[in-house]
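S.K.: fold the following and give me the result.
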Amino acid sequence: MEAARADPAVLERLRERIRTLQAAPRQLLSVLRTGLAPVDGLLPGGGFPLGQVVELGGEPASGRARLAFRAIAEAHRALRLAAWVDGPRALYAPALPPLGVRLEQLLVVQPPEPGQLAWSALQLLRSGAFAAVGLDLTRTDVRLSPPDSRRLVEAATRSGGLLLLLTPPEAPADGTLRLHVSAAGPRAMRVEV
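M.R.: A predicted model of the protein is given here:
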């Protein structure tokens, strides 16, 4: 299978946008809050700690992605970039702006092979350009190996970025902070730390 080639003009526009955002004054962040007081109150420091791997386990449609994107929205409010590695290729971009996500500050990566999901997240974290990186392993049959988990934790720690790892309930990973999210009604969720 031949790899897709990106348009050089598009790449240059992306590079210029990244340079502009990186040059902007930044707020110093130690956590990314969800903006949901009951959830943030459960978390150390009142939010998801930067430089860590936070595992959001649970069923699809439980609210896990909503929590992750609310934290990404806080990174955007602080003029920081975020990335989303979309394993199931199910990201619906029109649902994100109401959560506060700025699409122009979100890089979405959809690797052609499931085996490239963890590698993609690792490269994004190692770049140091992103305050938060989401890695959605839902419906992918991808299970992180212990070496992959260690590399992701190390990259998050070194870069100071947050890895938001969405895992199915049957395949937990080794997040430094683990949350289990379950639906508690049509527009409510239950979060256990």
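
S.K.: all contacts plus neighbour counts: C-alpha atoms, from now on.
M.R.: Will do.

S.K.: centroid residue for the chain?
M.R.: Gly134 (1.7 Å; CA atoms, centre = their mean).

S.K.: now do the SS call for it.
M.R.: Assigned by DSSP: H, G, I helix; E, B strand; the rest coil, the conformation of Gly134 is strand.

S.K.: one more to put side by side:
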Amino acid sequence: MPPPALVLADLPSSVARAVWRGDDLARPGGAVVASGWAALDAELPGGGWPCGELAEVLSPQPSLLEWRLLGAALQQVTADGGCVVLVGPPKPPYMPGLQALGLEPRQLIWVQTETPAQRLWATEQLVQAETAGAVLAWLPQARTEHLRRLQSRLQGGRTLCIALRPEGVRSEASPAGLRVLAQPGPDWTLRVQVLKRRGPLQEQALVLPAVPRALEAVLNRRSRLPGRSPSLSAGARHAVVRPAPVRPVPAG
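M.R.: Predicted coordinates:
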């Protein structure tokens, strides 16, 4: 059997460019939205979060890291005139914090749901109608068949749809073409690992600077880098101890 390079050389150039090799990052069929970190975009097929297909972000705790990871991408969606729909967030959206990310209230829609079935139904209707620029859906209990159906609704569309799920499902099968794990890192960083993508495995997790925008103006250098502060030696105390001055004893 001839090497793949020789086979591609025999194909018309237009066809050869469309062939994906497993050791390369695939070219997504639709548009992408840049993540805001050049290092992360370099690891995402097409250079950003994919539109028209399902992506998953896993994290150890809901509503803790999602906004720091996705804030720049969502800001780009709204800057282009799209709206952001939140389906079933575990906590009410904190508008001052979202405005600090660049999200305006008029471009933010909160769909309050009570059951996992309602979350799935609402998400499917949104992506099928393509009325939103981005849909964030918290789907901790979704099964593989549910995600497969959602993926089929998204196929070939223009919506950026990200399912937010717990870290514990990382060993479960998923039809999502992109799966990313986000964990808290030292000194306000995010530790991001691409678990699944159309391309080679990511060998090493990324450590991304991610100070919350609302805190950027009030954090000094030391509080931005608490892990780099010098540690006290064993037995040392926080208080500075100085010898007491010797006072003369009056003669009796």
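
S.K.: re earlier: translate the residue nearest to the centre of structure 1 into the numbering of structure 2.
M.R.: Superposed on structure 2 with TM-score structural alignment, Gly134 of structure 1 falls opposite Leu136.

S.K.: still on that earlier bit, wait, the residue nearest to the centre of structure 1 touches Leu81, no?
M.R.: No. At 11.7 Å, Gly134 of structure 1 does not count as touching Leu81 under the criterion of CA atoms under 8 Å.

S.K.: and the counterpart of Ala78 of structure 1 in structure 2, how far from Leu74 of structure 2?
M.R.: In structure 2, the residue matched to Ala78 of structure 1 (TM-score structural alignment) is Asp80. Separation of Asp80 of structure 2 from Leu74 of structure 2 (CA to CA, to the nearest Å): 10 Å.

S.K.: and these two? which has more neighbours close in?
M.R.: Remark: of Asp80 of structure 2 and Leu74, Leu74 carries more neighbours, 27 against 10, as counted by other CA atoms under 10 Å.

S.K.: what residues are up against the more buried one?
M.R.: Val84, Leu103, Ala134 (CA atoms under 8 Å, 6 or more residues apart in numbering).

S.K.: same question, Ser174 of structure 2
M.R.: Contacts of Ser174 of structure 2 (CA under 8 Å, 6+ apart): Thr144, Leu147, Arg148.

S.K.: which one is the last one nearest to, not counting chain neighbours?
M.R.: Right, the one you point to is Arg148 of structure 2. Distances taken as CA to CA, 6 or more residues apart in numbering place Pro175 nearest to Arg148 of structure 2, at 5.6 Å, with adjacent residues excluded.

S.K.: regarding that neighbour, what is its secondary structure?
M.R.: Following three-state DSSP, we place Pro175 of structure 2 in the coil state.

S.K.: repeat that for Ala71 of structure 1.
M.R.: Secondary structure, three-state DSSP: Ala71 of structure 1 is helix.

S.K.: does the closest residue in space to it that isn't next to it in sequence sit in a helix, a strand or a coil?
M.R.: Nearest residue to Ala71 of structure 1, sequence neighbours excluded (CA to CA, 6+ apart): Thr34, at 4.8 Å. Three-state call for Thr34 of structure 1 (three-state DSSP): coil.

S.K.: gap between Thr34 of structure 1 and Gln52 of structure 1?
M.R.: 16 Å.

S.K.: and Gln105 of structure 1, how many neighbours?
M.R.: 20.

S.K.: all strands of structure 1, in order?
M.R.: 31-32, 48-49, 53-57, 81-86, 106-109, 130-136, 162-167, 177-183, 189-192 (DSSP state E).

S.K.: give me the distance between the residue nearest to Ala71 of structure 1 and Gly128 of structure 1.
M.R.: Using CA to CA, Thr34 of structure 1 is found at 22 Å from Gly128 of structure 1.

S.K.: which one's more surrounded, those two?
M.R.: Between Thr34 of structure 1 and Gly128, counted using other CA under 10 Å, the more crowded position is Thr34 (22 against 16).

S.K.: my guess is that one contacts Ala75, does it?
M.R.: No. Contact criterion CA under 8 Å: Thr34 of structure 1 and Ala75 do not qualify, at 10.3 Å.

S.K.: what range does the lengthiest helix in structure 1 cover in structure 2?
M.R.: Criterion DSSP state H: the longest helix present in structure 1 is helix 8-23. Alignment of helix 8-23 of structure 1 against structure 2: no match, by TM-score structural alignment.

S.K.: how far away from the center of its chain is that helix?
M.R.: 21 Å (CA atoms, centre = their mean, to the nearest Å).

S.K.: contacting residues around Leu136 of structure 2?
M.R.: By CA under 8 Å, 6+ apart, Leu136 of structure 2 lies in contact with Val84, Val85, Leu86, Val87, Cys161, Ile162, Ala163, Leu164.

S.K.: from the residues you listed, which is closest to Leu40 of structure 2?
M.R.: Looking at the contacts of Leu136 of structure 2 and their distance to Leu40 of structure 2, the nearest is Ile162, at 16.1 Å (CA to CA).

S.K.: sounds good, over and out.
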